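A.B. asks: Here is the input, now give the coordinates:
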Amino acid sequence: MTRFCLLPGLVLLASVSGFASGPGDRVATDPKSVVSAESAAGASPMPVAELLQTVRLAGSTWSPDGKQIGYISNASGRLNLWVMQADGTGARQLLKSNDRQSSPAFTKDGKEIVFEQDKGGDELYDLYAVSVGGGEPKNLTNTDKTSESGPLFSKDGKWLAFGSKEKVESSTNLAVMEWPAGTARLLTHEKDPKASWDAVDWSPDGRYVYAVRQVGTEDADVYRVEVKSGAAENLTAHTGKVLMLASAVSPDGKTLLMTSNEKGGYANVALLDVASKKRRWVTDTQWEAHAGGFSPRGDTFTYILNADGRATINFVDGKTLKASDRGVPAGLNTPGAGPTAFREDGSYLFSHQDSTHAPNLYLLSAGGTVTQVTHNESPVLTSATLPSSQLVTYKSFDGKMISALVWVPFNLKRDGTAPVVVMPHGGPTGQTLDSFSPRAILLVSRGYVVIAPNVRGSTGYGMEFQKANYKDLGGADLKDEIAGVDFLKATGFVDAKKVGIWGGSYGGFMTLMAIGKNPEMWAAAVDEYGILDWYTMLAHEDAQLQEYEKSLLGDPVVDKAVYEASSPLKYIREEKAPLLVLQGERDIRVPKEEAEQVVEILKKEGRTVDAVYYPEEGHGFIKREHQVDELTRSVGWFDKYLKGETKAQ
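C.D. replies: Model (predicted):
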């Protein structure tokens, strides 16, 4: 799904007990139940550089023999390709590049890894292959104006499927090449600018690619596409707007594991019989249940349940449909390898994190033993004591229930003196998950109360809630953010005159909208690659994002009043909060023209504004020195304007 944000990270579930059975069962949290935990040692400010020494893993995959893991790591300060042994030892960096690498996939013989790489954050990916032993990578696609991404090998290793998107077009098509010497060939030729294709799995005989054709954010079908002819068969034909998504094919090729929201707009998991096209439901929930993968024998499959931003992995018996977490530790657990997290011996690789522990890979043996594979935390983080996030629910201005994560410093008194920072998420079709958040850790360790609301328009609470800000961006959803501040005021911890806001992408848009529409409320703000004017966005953004924007705001001609009312440009001259603007120079999602406009306008108005444009960065900053600068400047900005401190971080 296209969003004005970096794709959401991983999810962690503290405990399923005590949580609502669905969004409709949530009750408002008593503000006085929000606590400041006591700590004899307290909490010293977490150093930015030390926190960022904690290694980030962006993707992993099993080698065919299950003895190695290929993965993307920023251990060197860049997101590059690495390999390690299955037990986490022997980590080796295969490639060194300033550019972003992602989506590793082993060849059938295990001798090479195929991956994607862009240029300076431009998101125009080429596919490359490199020997597991090292050496120079080979550019397989070598195109300047086409982005090839998501490599997926057939079971026999003879075919490679991937997505192909022309720079000037909005649709991503399905492409294949014979391995190892074939050339790229399109299987689909999409004509609808709102539609795109995504390969999800191969039939066991390599004859078909199973793919999802999605139209906008509300409608999708699963197709079986013949590789030789390109003939596409719709397996989930339906009426109305329903998301039909697939994730995996059973080893015998007879069953598809899929997700559908046809039950009232809530994502649930089903098994699709390929021959009859009939579905058998596995879940019936109003939280988000997303299909996972099959075990090598096909007797077990998985799905991930996201309940209010916290998630767990469920292992399901294929015959009885009984589910179990198999003793996986509670937390934000997600599959740790693609296209399947299972190994041939039945063991399962997963990623685990929570609000106080960084993501690491773990291995669940077939016998139920859990072993930690990676140890990504820096020594400083390992020894640090951090306050956990707290999940709260509050009523917004119109009674709509809003969930949020709150972080409260240790040993804080209810004397109304603590500064607050609101962290709106990207999207808007996104969700703040209960994950390890460097931003929140940096702030809470310095005495800030932090709140990250999942306002209307967020995913995770059903399609009706997701569409609740349609043609009203920065309207009622901004009021949901403000209601979160009102909730914090009622806790007795915070000072209403020391409220800041910090967001990126759509969160940056929300930041600009907030300080423009409610200028008296905010004392400081940080906008990272946020949208100022939806019309200049249309002129400069990627073609696929143009269609996404129209799906949120309507026709730019017919709905001109909506575009203008939803643009911070209309209100920004009213802002009073000191504003820091951070932007990547090669961002195709929110181009730098948005940041430049903000800065130019506020400087002319004589306001307090500063800006940094990071070279060779796209949407979000991946180079460690830029991340250090980003976080150091942002925390320093709040320390100066919310706390009156000017000391270096």
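
A.B. asks: alpha carbons only for contacts and neighbour counts from here, please
C.D. replies: OK.

A.B. asks: Please enumerate the strands of the stretch 251-400 of the chain.
C.D. replies: Secondary structure of the stretch 251-400 of the chain (DSSP state E, counting those that start in this stretch): strands at 255-263, 266-273, 279-281, 288-294, 300-307, 310-317, 323-324, 331-335, 348-354, 357-364, 370-372, 390-395.

A.B. asks: next one: the stretch 451-600 of the chain
C.D. replies: Under DSSP E, counting those that start in this stretch, the stretch 451-600 of the chain gives strands at 494-504, 524-528, 579-584.

A.B. asks: ditto for the stretch 51-200 of the chain
C.D. replies: Using DSSP E, counting those that start in this stretch, strands in the stretch 51-200 of the chain cover 57-62, 68-73, 80-85, 92-93, 101-106, 112-117, 126-131, 138-139, 146-153, 159-166, 173-178, 185-186, 195-202.

A.B. asks: sorry, back to before: now render the strands of the stretch 251-400 of the chain as TSV, adding mean neighbour count and distance to D472.
C.D. replies: TSV is the format used below for these (neighbours: other CA atoms under 10 Å; distance: least, CA to CA, whole Å):
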stretch	mean neighbour count	distance to D472
strand 255-263	22	24
strand 266-273	23	22
strand 279-281	14	35
strand 288-294	26	24
strand 300-307	24	26
strand 310-317	23	27
strand 323-324	16	40
strand 331-335	26	32
strand 348-354	25	33
strand 357-364	22	35
strand 370-372	16	45
strand 390-395	20	19
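
A.B. asks: Just send these back as CSV, with distance to G457 too.
C.D. replies: Below are these laid out as CSV (distance: least, CA to CA, whole Å):
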stretch, distance to G457
strand 255-263, 16
strand 266-273, 14
strand 279-281, 27
strand 288-294, 15
strand 300-307, 17
strand 310-317, 18
strand 323-324, 30
strand 331-335, 22
strand 348-354, 24
strand 357-364, 27
strand 370-372, 36
strand 390-395, 16
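
A.B. asks: got the contact list for G504?
C.D. replies: Residues near G504 by CA atoms under 8 Å, 6 or more residues apart in numbering: 5, 424-426, 527-530.

A.B. asks: Look up how far F106 lies from it.
C.D. replies: Using CA to CA, to the nearest Å, we find G504 at a distance of 34 Å from F106.

A.B. asks: just to revisit the earlier point, find the one among the strands of the stretch 51-200 of the chain with the highest mean neighbour count.
C.D. replies: Most buried of the strands of the stretch 51-200 of the chain, by mean neighbour count (mean count of other CA atoms under 10 Å): strand 101-106, with a mean of 26.

A.B. asks: one more to line up against the first:
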Amino acid sequence: MHFSVYRRVALSALFVFTAFSASAQSFTVEQVMSAPFPSDLATDEHGSTIAWVSNSKGERNIWVADGPEFTPRQLTHYTGDNGQEIDSVRLTPDGGTVLYARGTELNDEGRAANPTTEPAQPLQQAWAVPIQGGEPKLLGDMGCGSEDCEDIQISPDGRWALWTAKHRIWIAEIAGKEKAVALTDERGTPQNPKWSPQGDRIAYTLSRGDHAFLAIATVKDGKLVKTGYVAPSVDRDTQPRWSPDGRHVAFMRLPGEQNKLPIIPQTPEPWAIWVADTDATDSTTLKAHEIWHSGAGLRDSLPRFSAGSFHYAAGERIVFDSEQDGWGHLYSIDALRGGQATLLTPGKFEIEDVEMSVDRKTALYSSNQGDIDRRHIWSVAAAGGTPIALTQGETIEWSPAETGDGKMLVCFGSTATTPAMLYRIAGGKRILLSGSLLPKDFPSNKLVTPKQVTFQSEDGLAIHGQLFEPANHNGRGPAVIFVHGGPMRQMLLGFNYRPYYHNAYAENQYLASLGFTVLSVNYRLGIMYGHDFRVAPNGGWRGSSEYKDVVAAAKFLQTLPTIDSKRIGIWGGSYGGLLTALALSRNSDLFAAGVDYHGVHDWSVIFQEDDPTANKAPDYIAARKLAWESSPDASIATWKSPVLLIQGDDDRNVPFNQMVDLVQRLRAANVPFEQIVYPDEIHDFLLWRDWVASYKATAEFLSKQLKPEVRQ
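C.D. replies: Prediction:
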């Protein structure tokens, strides 16, 4: 294990910065980044045992707790900030064993991430560990190039575990001595496998590129007996869901791919819900019928986060997500007869994190209903009724889960000054369960509470933001705009529920502690403000209309009496890196400096790499020209302000060549820039120390360029 030359140089500079600035700040980056981040909350099927992942300064481990006290205890004991992620936490039905995936998916070269540059490539693997403690047992290797391979599924009797990897479904006996073996070996890529309630069959998607079948495999003693297809067609079937009695399977059906469609107009993606009768076991082809289909407009398209909102509820009801009225809402429909869908969550707000109660009669979800820039937990009957707020106030909650005995509700939550932690919900109140895990020197009492602000873009669109104002900010000082990635994200009035933005929120607090006013902007293309805000005209490579909101944010800051309009900077990552680069290249008159984390700089290359068939579109030449004109690279001639560029060279989201190419253009144009490159690091940095180093470098660069200690 060793640091690269790039990493050693970057850190040596940062140590100098830390030494001279420590006395001028109230807390350090390490302190505000020290809280363990919890994720992957899981429950058992019958009891009150819960499990989750805790990432503490890069050390990722499984923690468990038993109700009703829910005293946290560490189950695994991995050590070191080594970049080995833990995902897909699952509890066996009896609550006796925890299963999980450890490691990362493969990149395009077939290699797992190795940010510490180990001599042997780390592998992504499936593991099982007894709930009472003991050494984890290896179930098998998982490595594949898709997040689906992290989806471990446990059979209802708790005997078998399966997952998809390397174009196959793999199966392992949890208590057995043998490692996983391939259950299937067929043409195409299996996805989303789900056990039947009886544990004798598996429903899964078999993708074959331009079409996809729904397959049902009969399994006995860990071996495949036979496989049948459900109403095979030229369309794409996905997301199978078993009925509680195992007699039916619901699934989504999308049209098959069509060649040579124009790509500049945004094309609707209509979809339908089908249900199959699985009792007809005498045939290898099962019949199915459509019970609901969407309209044909953009609002009717399949919601981007719909998979987690698709459930087969009790009473033969299908619960699903749709944006047909302009907002992402839950609906339910009779699974056997179809008919008119019932709107479960009416209003101008949206839903996330949908889970069913143990009895499958109630949907539990997070929402921004009545509190547009936060999240709270709600419930609604699957058959219809008035939604009930289970939490409210100046807090944030997400990932609701009912314990297997149906007696308690747990979730993760945060506030403006306290990071993500585990809570129990009872009587409309939050009961903190993991407060003992918060480091004693975490600076909650030194953090600021951001203000909710709104302002208008030049075309009249209302934009929301969070304004972090430093303490004792007399006179006019510098400001920094933060732009998130995605772009389908929303920043909140507190610590975020996604780890990337939980970190970014901590950095914004740190910048405020140094004397910067920070404005976090929820620009168009983001979520939770309605479909038309998220699917805005001329966005992205089609014209970068969302950049108007970044300019509007800078002009809003200029109206504040505490801001020096000549000292406004900007920072962001991924899509936020793109917007940072657009700001510096198009408006160096507004933005004096910026920090660009792994941003997109040439859309004309990106959309071709994302869709290799794009050059067959009839408007390809016009699209490529439009994509180029929407890119930061197209405005290099007007880029004057200095920039710090940061990226890992094993980035699996934004190709590293986007940064490589930009640097050559900046050099040719004599634009001042600095760079930090992390060899073998990915997009969402795996190493805690790389986040800390990057955030220190960001603060140092912006301080050098904007001088927060100087107020006019």
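
A.B. asks: about what we covered before: tabulate the strands of the stretch 51-200 of structure 1 in a markdown table, adding columns for distance to L412 of structure 1.
C.D. replies: Formatted as a markdown table, the strands of the stretch 51-200 of structure 1 follow (distance: least, CA to CA, whole Å):
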| stretch | distance to L412 of structure 1 |
| --- | --- |
| strand 57-62 | 34 |
| strand 68-73 | 37 |
| strand 80-85 | 41 |
| strand 92-93 | 44 |
| strand 101-106 | 42 |
| strand 112-117 | 46 |
| strand 126-131 | 51 |
| strand 138-139 | 55 |
| strand 146-153 | 47 |
| strand 159-166 | 51 |
| strand 173-178 | 54 |
| strand 185-186 | 60 |
| strand 195-202 | 48 |
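
A.B. asks: Which of those sits closest to K560 of structure 1?
C.D. replies: strand 195-202 (23.9 Å; CA to CA).

A.B. asks: Next, the angle from the closest one to strand 159-166.
C.D. replies: If you take axes from the mean of the first three to the mean of the last three CA atoms, to 10 degrees, strand 195-202 of structure 1 sits at 170 degrees to strand 159-166.

A.B. asks: now the next helix or strand after strand 195-202 of structure 1 and strand 173-178, what's the angle there?
C.D. replies: Downstream of strand 195-202 of structure 1, the next assigned helix or strand under DSSP states H and E is strand 208-215. Strand 208-215 of structure 1 and strand 173-178 are oriented at 160 degrees to each other (the same axes, to 10 degrees).

A.B. asks: one step back: I'd like to know which of the strands of the stretch 451-600 of structure 1 lies nearest to V558 of structure 1.
C.D. replies: Among the strands of the stretch 451-600 of structure 1, the nearest to V558 of structure 1 by CA to CA is strand 494-504 (28.8 Å).

A.B. asks: matching residues in structure 2 for that closest one?
C.D. replies: Matched against structure 2 by TM-score structural alignment, strand 494-504 of structure 1 falls on residues 563-573.

A.B. asks: And T454 of structure 2, what's its match in structure 1?
C.D. replies: Aligned partner of T454 of structure 2 by TM-score structural alignment: T393.

A.B. asks: Excluding chain neighbours, what is closest to its match?
C.D. replies: For T393 of structure 1, ignoring the flanking residues on the chain, the nearest one in space by CA to CA, 6 or more residues apart in numbering is S403 at 4.4 Å.

A.B. asks: Tell me which residue of structure 2 lines up with the one you found.
C.D. replies: Aligning on TM-score structural alignment places S403 of structure 1 opposite H464 in structure 2.

A.B. asks: Could you verify that its match is part of a strand?
C.D. replies: Yes. The assignment for H464 of structure 2 by DSSP: H, G, I helix; E, B strand; the rest coil puts it in a strand.

A.B. asks: Now do the same contact list for it.
C.D. replies: 452-455, 521-523.

A.B. asks: Distance check, it against G572 of structure 2.
C.D. replies: 17 Å.

A.B. asks: List the buried residues of the longest helix seen in structure 1.
C.D. replies: Using DSSP state H to define each element, structure 1 has its longest helix at helix 624-642. Within helix 624-642 of structure 1, the residues that count as buried by 16 or more other CA atoms under 10 Å are 624, 626-628, 630-639, 641-642.

A.B. asks: That one maps to which residues in structure 2?
C.D. replies: Under TM-score structural alignment, the match for helix 624-642 of structure 1 is residues 688-706.

A.B. asks: distance from that stretch to structure 1 after superposition?
C.D. replies: By mean CA distance after the TM-score superposition for structure 1, the fitted stretch 688-706 of structure 2 averages 0.9 Å away from its aligned residues in structure 1.

A.B. asks: which residues are contacting that stretch?
C.D. replies: Contacts to stretch 688-706 of structure 2, defined as CA under 8 Å, 6+ apart, come from residues 10-11, 14, 17-18, 29-30, 33, 57-58, 81, 478, 507, 511, 567-569, 592-595, 644, 646, 678, 685.

A.B. asks: For ChimeraX, write the select line for the buried members of these.
C.D. replies: One line in ChimeraX is enough to select the buried members of the contacts of stretch 688-706 of structure 2, burial here meaning 16+ other CA under 10 Å:
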select :10,11,14,17,29,30,33,57,58,81,478,507,511,567,568,569,592,593,594,595,644,646,678,685
